[in-house]
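Q: quick check, what structure comes out for this input:
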Amino acid sequence: MVGSGLPSLPKPRPGWLFTFTTLALLVVFGTAAAWQWRRRNRQGRRRLKRVGTVSSLFIYPVKSCRGVAVERAEVTELGLRNGDMSDRCWLVMKEDGHVVTARQEPRLVLISITNESGCLTLSAPEMKDLHIPAQLSTKNPVQNCRLFGLDVQGRDCGEEAAQWITAFLKSESYRLVHFESNMVPRNAKDVMKPFRSTDKIAYPDCSPVMVLSEASLEELNSRLEKKVQIRNFRPNILVTGCGPYEEDTWNEIKIGGVEMKGTMACPRCIFTTVDPDTGVMDRKEPLETLKSYRMCDPSEQHIYKSHPLFGWYFGIDKIGSLQVGDPVYKTI
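A: The predicted structure follows:
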């Protein structure tokens, strides 16, 4: 103040404010970075325990038809893929859009699939091979399919495919459709509540991947007079080197570059009673034997109802590739 006789104070320099603000920001960001490092470090300390080895990989391109054993597969958010073959991305449907499986037409299990030169080839007893382009013309109409009460799209594979399927099954008129990558998948959670909102499916019943162990099959067969095959149960990943039903306890697993989350047991139905060699449905075994010892806890009957449990469903946490011979690890 002029004339006050007091010495004037120096004005604050703008650089001081800048330095203070910078230091404050460094403290904030440093704290956040330290928290992230500790979080990642805690995750990194999660131990992996080897629980088995992949003995077989199966893709089922056409729902309910014969599976294709592959040595290597890519695991997408919708399940296994090898070349043009993606798991359960083709299906048979009625003219009204309702899906047809081997529950209604057991002879579907006799149709085998190969993939070569951009085509899927369907083969069946007493039928000429059917060749279907893996990439259909956009002129082919898109159909709405009804699967477990939910609508999902599929591009029609054409008249030749429809006539071939109809002629082989010798029933009503059927059509073959293909789920394409630009179509909207179903939410697994809308079919079975234990799944997560991130778990997506095309035409599988409710899960992108199903895992089963050889030991579980062997234990079941020890109880059966007539042995059954792994083909009765249609897993995607078959594991050896573990005990019976150990797959039930694998909450999180890592195989190759793939990480998966165990979600729920696989509830079994009369499909398991279809002989994969003859296409004849027994309607009794192995289902009756499974019901004698593989039922759910009463607290889970709202999920599984009266279905016995065999195999385990997994959701995809990290996509990648895997192959036969890969070790299977569970996170502990």
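Q: CA atoms for contacts and neighbours, from now on please.
A: Fine.
Q: which helix runs longest in the chain?
A: Of all segments of type helix in the chain, defined using DSSP state H, the longest is helix 14-44.
Q: now residue 226: which helix or strand?
A: Residue 226 is located outside every helix and strand, with elements delineated by DSSP states H and E.
Q: nearest residue to residue 172 other than its sequence neighbours?
A: Counting by CA to CA, 6 or more residues apart in numbering, residue 172 lies nearest to residue 166, which is 6.7 Å off, once chain neighbours are set aside.
Q: still on that earlier bit, any idea which helix or strand comes after the longest helix of the chain?
A: Downstream of helix 14-44, the next assigned helix or strand under DSSP H and E is strand 48-59.
Q: would you do the same for the sequence below? I want to compare the two.
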Amino acid sequence: MPARVAALWRHPIKSHGRESLDRVAFSEGQTMPWDRRWAVAHEAARTDGTSWAPCMNFSRGAKAPGLMAITARVDELLGTVTLSHPRRGEITFDPDKQLRGFLDWVRPLMPADRAQSARIVRVPDRGMTDTDYPSVSILNMASNDALSAAMQMPLSMDRWRGNILLDGLSPWEEKTWTGKTLRIGAVEFEIREEITRCLATTANPETGVRDADTLEALNDVFGHQEFGVYGVVTKGGTVKVGDRIEVL
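A: A predicted model of the protein is given here:
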């Protein structure tokens, strides 16, 4: 079976929900549109929101596992985001204008011993990815299957917070891609590096409760802590679910 795009996901507010898409128009040198468009700075953050900043400045699933159970929907015309959580219900708001309601909604998901969410930042024309360059995260579903088998439990791909999910590959095939070009239709991605994983992946994306030591399994069984790769768009165009892929 030829390797194909199995799913496309964006995360409008960094670490605060995921949204499934059927197609995405990528632009050269840019992140996925509306992916990590906003980020939630905590009260100890050292960023003024005018430029990219490291993930340590933001509320995220590695420190607050409850955030991992959020799902999101964007209304691009209105500029609003709807967040849903099994314990918090639903909220629709404009992240640029309606901070207080969001902070009240998210506060119960934040551990009391962690820096609390304080403000939402948005850098023009720059998604707040974990990398200091505009990246797209690309994941291999077969690698997730291999890890699930090793851990003897099903692992949702939602744990990995990816943008482009691929099937039809061999497990860990993506580990050979660094420095190569991934072509999907007319779109091309330069594969920059592997993604080293953090505690966020130990939380169940349905419940927000840590229930699987993914990091220990990666290290002990496979001898590494990577899952997926970061790519940079070098040739723009539209990617659709079902598109074939090619590694050059």
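Q: TM between them?
A: TM-score of the superposed chains, computed with TM-score structural alignment, normalised by the length of structure 2, equals 0.82; 228 aligned residues with a CA RMSD of 2.3 Å.
Q: sorry, back to before: identify the residue of structure 2 aligned to the residue nearest to residue 172 of structure 1.
A: Mapped onto structure 2 by TM-score structural alignment, residue 166 of structure 1 lines up with residue 107.
Q: so its match, which state does it fall into?
A: Here residue 107 of structure 2 is helix, with the state taken from DSSP: H, G, I helix; E, B strand; the rest coil.
Q: hang on, it packs against residue 101?
A: No. Between residue 107 of structure 2 and residue 101 there is no contact under CA atoms under 8 Å: 10.2 Å.
Q: sorry, back to before: my guess is the residue nearest to residue 172 of structure 1 contacts residue 160. True?
A: No. The criterion here is CA under 8 Å, and residue 166 of structure 1 misses it with residue 160 at 9.9 Å.
Q: before we move on, the earlier item: what span of structure 2 is the longest helix of structure 1 aligned with?
A: So helix 14-44 of structure 1 sits over no part of structure 2, by TM-score structural alignment.
Q: circling back to that earlier point, list the contacts of the residue nearest to residue 172 of structure 1.
A: Each residue near residue 166 of structure 1 by CA atoms under 8 Å, 6 or more residues apart in numbering is listed here: 172-175.
Q: the helices in structure 1, which residues?
A: 14-44, 159-169, 214-221, 287-293, 301-304.
Q: do you know which of these lies nearest residue 228 of structure 1?
A: Closest approach to residue 228 of structure 1 among the helices of structure 1 is made by helix 214-221 (6.6 Å; CA to CA).
Q: the closest one vs structure 2 - mean distance after superposition?
A: Its matched residues in structure 2 lie on average 1.5 Å from helix 214-221 of structure 1 after superposition (mean CA distance after the TM-score superposition for structure 1).
Q: pull out the buried residues from that helix.
A: Going by neighbour count (16 or more other CA atoms under 10 Å), the buried part of helix 214-221 of structure 1 is 214-218, 220-221.
Q: quick one, that helix and strand 48-59 angle?
A: Put simply, helix 214-221 of structure 1 runs at 70 degrees to strand 48-59, going by axes from the mean of the first three to the mean of the last three CA atoms, to 10 degrees.
Q: which part of structure 2 lines up with helix 214-221 of structure 1?
A: Counting by TM-score structural alignment, helix 214-221 of structure 1 corresponds to residues 141-148.
Q: gap between residue 77 of structure 1 and residue 252 of structure 1?
A: Note on residue 77 of structure 1: its distance to residue 252 of structure 1, by CA to CA, to the nearest Å, is 16 Å.
Q: hang on, I meant residue 267 of structure 1
A: Distance check for residue 267 of structure 1 against residue 252 of structure 1: by CA to CA, it reads 20 Å.
Q: equivalent analysis for residue 233 of structure 1, please.
A: According to CA to CA, residue 233 of structure 1 and residue 252 of structure 1 sit 22 Å apart.
Q: the two: which is more packed in?
A: Neighbour totals were compared for residue 233 of structure 1 and residue 252, and residue 233 leads with 21 against 18 (other CA atoms under 10 Å).
Q: which position in structure 2 pairs with residue 133 of structure 1?
A: With TM-score structural alignment as the criterion, the equivalent of residue 133 of structure 1 in structure 2 is residue 94.
Q: wait, doesn't that match sit right on residue 77?
A: No. Taking contacts as CA under 8 Å, residue 94 of structure 2 lies outside contact range of residue 77: 11.4 Å.
Q: got the contact list for the nearest residue to residue 105 of structure 1 once chain neighbours are set aside?
A: Spatial nearest neighbour of residue 105 of structure 1, chain neighbours left out: residue 169 (7.3 Å); criterion: CA to CA, 6+ apart. Residue 169 of structure 1 makes contacts with 105, 107-108, as judged by CA under 8 Å, 6+ apart.
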